[in-house]
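S.K.: return a 3D structure for these sequence lines:
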Amino acid sequence: MQIQTHPLISPALGTERHLQSFHYGPSGAQKVYIQSSLHADELPGMLASWALRRKLAALEAANKLRGEVVIVPVPNPIGLNQHLLGQMIGRFETNTASNFNRNFHDLAALVTPRIEGRLTGDAAHNASTIRAAMRDALAEQTPRTELESQRLALQRLSCDADIVLDLHCDFEGAMHIYTNPDLWPEVEPLARYLDAKASLLALNSIGNPFDEIHSFCWSELRARYSDRYPIPHGSISVTIELRGQADVSYGHAEHDAQAIVEYLTCRGVIDGTPAHMPPLAHPATPLAGSEPLISPVSGVLVFRTPAGTWVEPGQEIADIVDPLLDRVVTIKNNTAGVLYARHKTRFATTGMEIARVAGATPFRTGSLLSP
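M.R.: Next up, the predicted model:
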C-alpha cells in the first residue's frame, strides 16, 4: 500500500489542507477509485471506507489484488472544518454556498478536441487514448480557489478509473444507488450485494456531480463517435447512498465494505470466488420518475411511513401538525414505489421537500438532484 498526499490551495495566511489517497494492489490493470463523505456530514461512508481499507490490506498481503484500488476516505477536509453553532455544514462550502458535489470539470468537453483524428476501429486503443486525454487535460487546469483545487485533485485521481464508487448517504433513507442507465447491467450485481432498496438511473441529472462526470463522458463520446469508432463503457461510476446520516455503525460498515469486496471480486479486481448474489429488492427506476413530496404548509413533521417501505399511491406518508391552528395536514404520494429518502428535520417549512418515492414512470425534466 502506498499513501499519496495532495496539497490544496491555501485559502488564507497560516492555513493549508490536503487530501490523502491510499493505493492498494498493482497498477497497470483495472483501476478502482472509491471515496467517501464528499458531503462531509455524511459519515457512514467514512466508516465504511475504513472497514474496506482493512479488508484491502489483508487481500493485498495475501496477493489477491489483481488491480489497483484507490481509497480517499476524506475527500472534503474543507467541509469537515465548517461548523456553525455546533452544527457541521458539510454539504455546501460556506464561502460560496456551492455544493461540494457539483461543478466538476466536464470531461467530454475537455477531451473531445484532443481525440479528434486519434480514434481508430480498435475499442481498447480508443479507451487508452481517451484516458490519456483526460489526464493531460486535467493536468493543464489551474485552480483559483481551495475548493477548485479540491475538486481538481479528486478528478485527477479518479478520471482514468474503470470503476468509480462515491459513498454518500441521505438525511434519512434506505440503501439506494444512482448510476447511468447505460451501465445498469454492470452495476446490478453491486446493487444486489449492497441490498439496495432503490436503484435510480439518469444519464445526466444536471450539475456535474462527481459520479456522473465519469460515466457521462463516455456516453457523450459514444453518442458523438459511435457511428465511426467503437467507444466502450470506460467508467462504471456509481453513487452509493449508505442509508441515513445517523446510520453509523460497525455492523453497517462491515456489510457495506464486504458488499464492495464481493462486487470487485465479480469484476476480477480481487482474486477469488464471489459470494452468492442476493436477489434484487426492487427493479431499477428512472431518477426522472422519483416523486418529491412537498409540504404545502408549515408545522411539526411526523412521519407515518418508514424509509425503505414500498408505498402505493395515496398512502399516508407524513403529517404536518400546526399547534396554533389545531390543524393536521397529511402528505400522500401519487407514485407507487419505494420511499427511499426522508428529511431529518422534524419542522417543515412551506414548500420544503420532506421525502422522495422511486417511481417507474419518468415525469420530471431538468435538474433531477436535490440542491
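S.K.: alpha carbons only for contacts and neighbour counts from here, please
M.R.: Fine.
S.K.: endpoint to endpoint, stretch 132-149 covers what distance?
M.R.: By CA to CA, to the nearest Å, the extent of stretch 132-149 from end to end equals 21 Å.
S.K.: how far off centre is that stretch?
M.R.: 21 Å (CA atoms, centre = their mean, to the nearest Å).
S.K.: show me what contacts the residue nearest the centre of the chain?
M.R.: Residue closest to the mean C-alpha point of the chain, counted by CA atoms, centre = their mean, is T239 at 2.3 Å. T239 sits next to 165-168, 177-179, 211 when contact means CA atoms under 8 Å, 6 or more residues apart in numbering.
S.K.: N334 too?
M.R.: Residues counted as contacts of N334 (CA under 8 Å, 6+ apart) are 291, 312-314.
S.K.: with F210 instead?
M.R.: Contacts for F210 (CA under 8 Å, 6+ apart) come out as 101-102, 104, 166.
S.K.: between the residues you listed, which is closest to D122?
M.R.: For those, the residue nearest D122 by CA to CA is F104; the value is 29.2 Å.
S.K.: I'd say that closest one and E212 touch.
M.R.: No - shown here, F104 and E212 do not form a contact pair, counting by CA atoms under 8 Å, at 9.5 Å.
S.K.: more crowded one of those two?
M.R.: Each of F104 and E212 has its neighbours counted (other CA atoms under 10 Å); E212 has more, 27 against 20.
S.K.: so how far is whichever helix or strand S215 is part of off the chain centroid?
M.R.: Element membership for S215 (DSSP states H and E) is helix 210-225. On the basis of CA atoms, centre = their mean, helix 210-225 sits 16 Å off its chain's mean C-alpha point.
S.K.: for stretch 314-325, same thing?
M.R.: Chain-centre distance of stretch 314-325: 32 Å, with CA atoms, centre = their mean.
S.K.: what lies in contact with that stretch?
M.R.: Stretch 314-325 has contacts (CA under 8 Å, 6+ apart) with 295, 297-305, 327-334, 348.
S.K.: recalculate using a threshold of 7 Å.
M.R.: 298-305, 327-334 (CA atoms under 7 Å, 6 or more residues apart in numbering).
S.K.: could I get the full set of strands for the stretch 151-300 of the chain?
M.R.: 163-170, 172-173, 176-179, 198-201, 236-244, 285-286, 290-294, 299-303 (DSSP state E, counting those that start in this stretch).
S.K.: ok, residues contacting the helix or strand just after the last one?
M.R.: Proceeding N to C from strand 299-303, the next assigned helix or strand is strand 309-311, under DSSP H and E. Residues outside strand 309-311 that contact it (CA under 7 Å, 6+ apart) are 336-339.
S.K.: out of those, flag the one nearest to I260.
M.R.: Nearest to I260 among the contacts of strand 309-311, counting by CA to CA, is V338 at 23.1 Å.
S.K.: from A341, how far off is the residue nearest to the closest one when sequence neighbours are not counted?
M.R.: Closest residue in space to V338, ignoring its immediate chain neighbours: W310 at 4.3 Å, by CA to CA, 6 or more residues apart in numbering. Using CA to CA, W310 is found at 12 Å from A341.
S.K.: before we go on, could you also do this sequence so I can check it against the first one:
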Amino acid sequence: MKTEQIALSPLAPGAGLSLTVHRFGEAGARPRVYVQASLHADEIPGMIAAHHLRERLVALEAEGRIKGEIILVPFANPIGLAQRVLGDHIGRFNLADGLNFNRGYPYLVPKAAERIKGKLSADPDANVRLIREALRAELDAWETNNPAEVMKKALLTLAIEADIVLDLHCDSEAVEHLYTHTRSADEFAPLSALIGAQAYLLADESGDDPFDEACSRPWGELADRFPDHPIPFSCHSTTLEFRGERDVSHELGRRDAASLIAYMTLRGVVAGDAPQIPAPHCRPTPLAASEPAPAPATGIVVFLAQIGDHVKAGDVIADIVDPQTGTVTQAKSPCEGVVFARIAQRFVTKGARLAKVAGTTAQRTGKLLSA
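M.R.: As a prediction, the model looks like this:
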C-alpha cells in the first residue's frame, strides 16, 4: 500500500485540509478500480466498510493477489467531516453555500467531444485512450472557485480514468440499494446480488450532476455522438447505499468489504477463485419509477411500513398524528414496489418526503434524486 496526501484549499488561513489516498497494485495496471467513502461526510457505513476494505487489500497485496490497480479514498470529504452545528454533524451540504457535496460535478462531454472530433479511429482501445486523455484535459482546465470545488476536482481527477468507480454512501434508514447508469446494469448485477440489494435503480441522467455520473455519463453520450466509431462504455460507476446512517458496526463493515472484494475478484482485479454469486433479491428498475411518499399533513410520524416491505399503491406507509387536535392522517404509497428508504425524523411538515418506493413503471421526469 502506498499512501499519499493531496493538499486542498484551506477553509481559512492556517486551516489546511487534505485527502488521504491509498493505492494498491501497480500504477497503470488494468482493470483500475476507484473506491471512495462518505462523500456525504455524515454517512459513516461506507467509511467503516472502507476501513475493513483497506485491511483486506493490505493482506491481499502482501500475498501478491492484486492484479489491477485499486485506489481507495477512505474519507472523501474532509470539509464535511469538520462541520458541526450545535453539536449536530452536517456532512451532506456545504455550510458555506448550502450545496450538496454530491452534486455539481463538471459536465465534460461537450468540450471533450470537440477534442476528439476527427481523431477517432476503428480501434476501440485507441478510442478509449483518446477519450480518457480528453476528459482528463477538460477536468484539468476546470477553474475552481472555492474549497468544495477544489475537493471535487481532486476526487474526480482520481476517478476519471478508472474502469470501475464505487462510491460508498448510505441513506437515513434503508435497505441495501444502488444507483447506476442504464448501460451498467449487467456490469453491476453481480455486485447488487453480493451486497443483497433490495433496489437496483437505473438512469442515464438523474439530474444535478452527481459524482458517479460525472465518471460514467461521458462514455454513453460520446458513443451516441460518434456512432460511426467503436467507443466501449469504459467507466462503470455506481453509488452503493449501505443501509442507514446508524448501521455502523464491524460486522457490517467486514461484510460490505467482503462483498467488494468478491466483486473485484470476479472482475479480475484481485486474483482468486470466482466467487459464488447469490440469487438477487431484486431486478433492475428505472430510477424514474422510484416514487417519494410525501407527508399529507404536519405531525408525528408513526411508520407502519418497514424498510424492505413490498407495498401496493395506496397502502398506508405511516400515520401522521397532529399532536394538537389528535387527528390522524394516513400517508400512502404512491406506487407498488419496495420501501427501500425512509427518513429518520419522526416529526414532519406537510409535503416532506417520508419514504422512497422502488416502483417498476417510469413516471417521473426531470431531477430524480433527493436534495
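S.K.: what's the TM-score here?
M.R.: Once superposed, chain against chain, the TM-score is 0.98 (TM-score structural alignment, normalised by the length of structure 1); 370 aligned residues with a CA RMSD of 0.9 Å.
S.K.: rewinding a little: got the contacts of T239 of structure 1 as TSV, with neighbour count and distance to Y24 of structure 1 columns?
M.R.: Putting the contacts of T239 of structure 1 into TSV (neighbours: other CA atoms under 10 Å; distance: CA to CA, whole Å) gives the following:
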residue	neighbour count	distance to Y24 of structure 1
L165	22	15
D166	21	17
L167	26	18
H168	26	22
I177	26	25
Y178	25	26
T179	28	25
D211	25	21
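S.K.: tell me the one of those nearest G67 of structure 1?
M.R.: L165 (15.2 Å).
S.K.: how about A355 of structure 1: what's its closest non-neighbour residue?
M.R.: Per CA to CA, 6+ apart, closest to A355 of structure 1 is R342, 4.1 Å.
S.K.: tell me the contacts of I177 of structure 1?
M.R.: 196, 198-200, 238-241.
S.K.: save these as a markdown table, and put in distance to A137 of structure 1 too.
M.R.: Output for these, formatted as a markdown table (distance: CA to CA, whole Å):
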| residue | distance to A137 of structure 1 |
| --- | --- |
| A196 | 35 |
| A198 | 35 |
| S199 | 32 |
| L200 | 30 |
| V238 | 23 |
| T239 | 24 |
| I240 | 28 |
| E241 | 30 |
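S.K.: specify which member of those residues is nearest to V248 of structure 1.
M.R.: Distances from V248 of structure 1 to these, taken by CA to CA, are shortest for E241, at 12.6 Å.
S.K.: quick check: that closest one touching L167?
M.R.: Yes - the pair formed by E241 of structure 1 and L167 meets the contact definition of CA atoms under 7 Å, at 6.3 Å.
S.K.: common neighbours of these two, please.
M.R.: Contacts common to E241 of structure 1 and L167, judged by CA under 7 Å, 6+ apart, are absent.
S.K.: buried ones in stretch 49-69 of structure 2?
M.R.: Residues 49-54, 57-58, 60, 65-69 are the ones in stretch 49-69 of structure 2 that count as buried (16 or more other CA atoms under 10 Å).
S.K.: the helix holding S215 of structure 1 against structure 2, how far on average?
M.R.: Mean deviation of helix 210-225 of structure 1 from its aligned counterpart in structure 2 after superposition (mean CA distance after the TM-score superposition for structure 1): 0.8 Å.
S.K.: now do that helix against strand 236-244, angle only.
M.R.: Taking axes from the mean of the first three to the mean of the last three CA atoms, to 10 degrees, one finds helix 210-225 of structure 1 and strand 236-244 inclined to each other by 150 degrees.
S.K.: cross the contacts of strand 309-311 of structure 1 against strands and list the overlap.
M.R.: Residues of the contacts of strand 309-311 of structure 1 located in strands (DSSP state E): 337-339.
S.K.: highest neighbour count among those?
M.R.: L339 (29 neighbours).
S.K.: what's the closest non-adjacent residue to that one?
M.R.: Going by CA to CA, 6+ apart, L339 of structure 1 has V357 as its nearest residue, at 4.4 Å.
S.K.: quick one: that neighbour and Y340 touch, right?
M.R.: Yes - with contact defined as CA under 7 Å, V357 of structure 1 counts as touching Y340 (6.0 Å).
S.K.: pretty sure T361 of structure 2 contacts E291?
M.R.: No - here T361 of structure 2 does not reach E291: they are 9.9 Å apart, not a contact under CA under 7 Å.
S.K.: and those two? Which one has more around it.
M.R.: Higher neighbour count among T361 of structure 2 and E291: E291, with 25 against 16, using other CA under 10 Å.
S.K.: any idea what the more buried one aligns with in structure 1?
M.R.: Alignment note (TM-score structural alignment): E291 of structure 2 maps to E291 of structure 1.
S.K.: ok, now which ones touch that match?
M.R.: 335, 356-359.
S.K.: how far away is S199 of structure 1 from L287 of structure 1?
M.R.: Computed with CA to CA, the distance linking S199 of structure 1 and L287 of structure 1 is 9 Å.
S.K.: I231 of structure 1 too?
M.R.: I231 of structure 1 sits 25 Å away from L287 of structure 1, going by CA to CA.
S.K.: and for D182 of structure 1?
M.R.: D182 of structure 1 is 14 Å from L287 of structure 1, by CA to CA.
S.K.: quick one: which of these two has more around it?
M.R.: Applying other CA under 10 Å to D182 of structure 1 and L287 shows that L287 carries more neighbours, namely 28 against 17.
S.K.: V187 of structure 1: what's its closest spatial neighbour, skipping adjacent residues?
M.R.: Nearest residue to V187 of structure 1, sequence neighbours excluded (CA to CA, 6+ apart): I236, at 7.4 Å.
S.K.: go on, D167 of structure 2?
M.R.: Nearest one to D167 of structure 2, counting by CA to CA, 6+ apart, is T239 at 4.8 Å.
S.K.: same check on V328 of structure 2?
M.R.: V321 (4.6 Å).
S.K.: and for A40 of structure 1, the neighbour number?
M.R.: Neighbour number of A40 of structure 1 under other CA under 10 Å is 25.
S.K.: quick one: it is in a helix?
M.R.: No - counting by DSSP: H, G, I helix; E, B strand; the rest coil, A40 of structure 1 is not found in a helix; it is coil.
S.K.: contact partners for it?
M.R.: 76, 79-80, 90-91.
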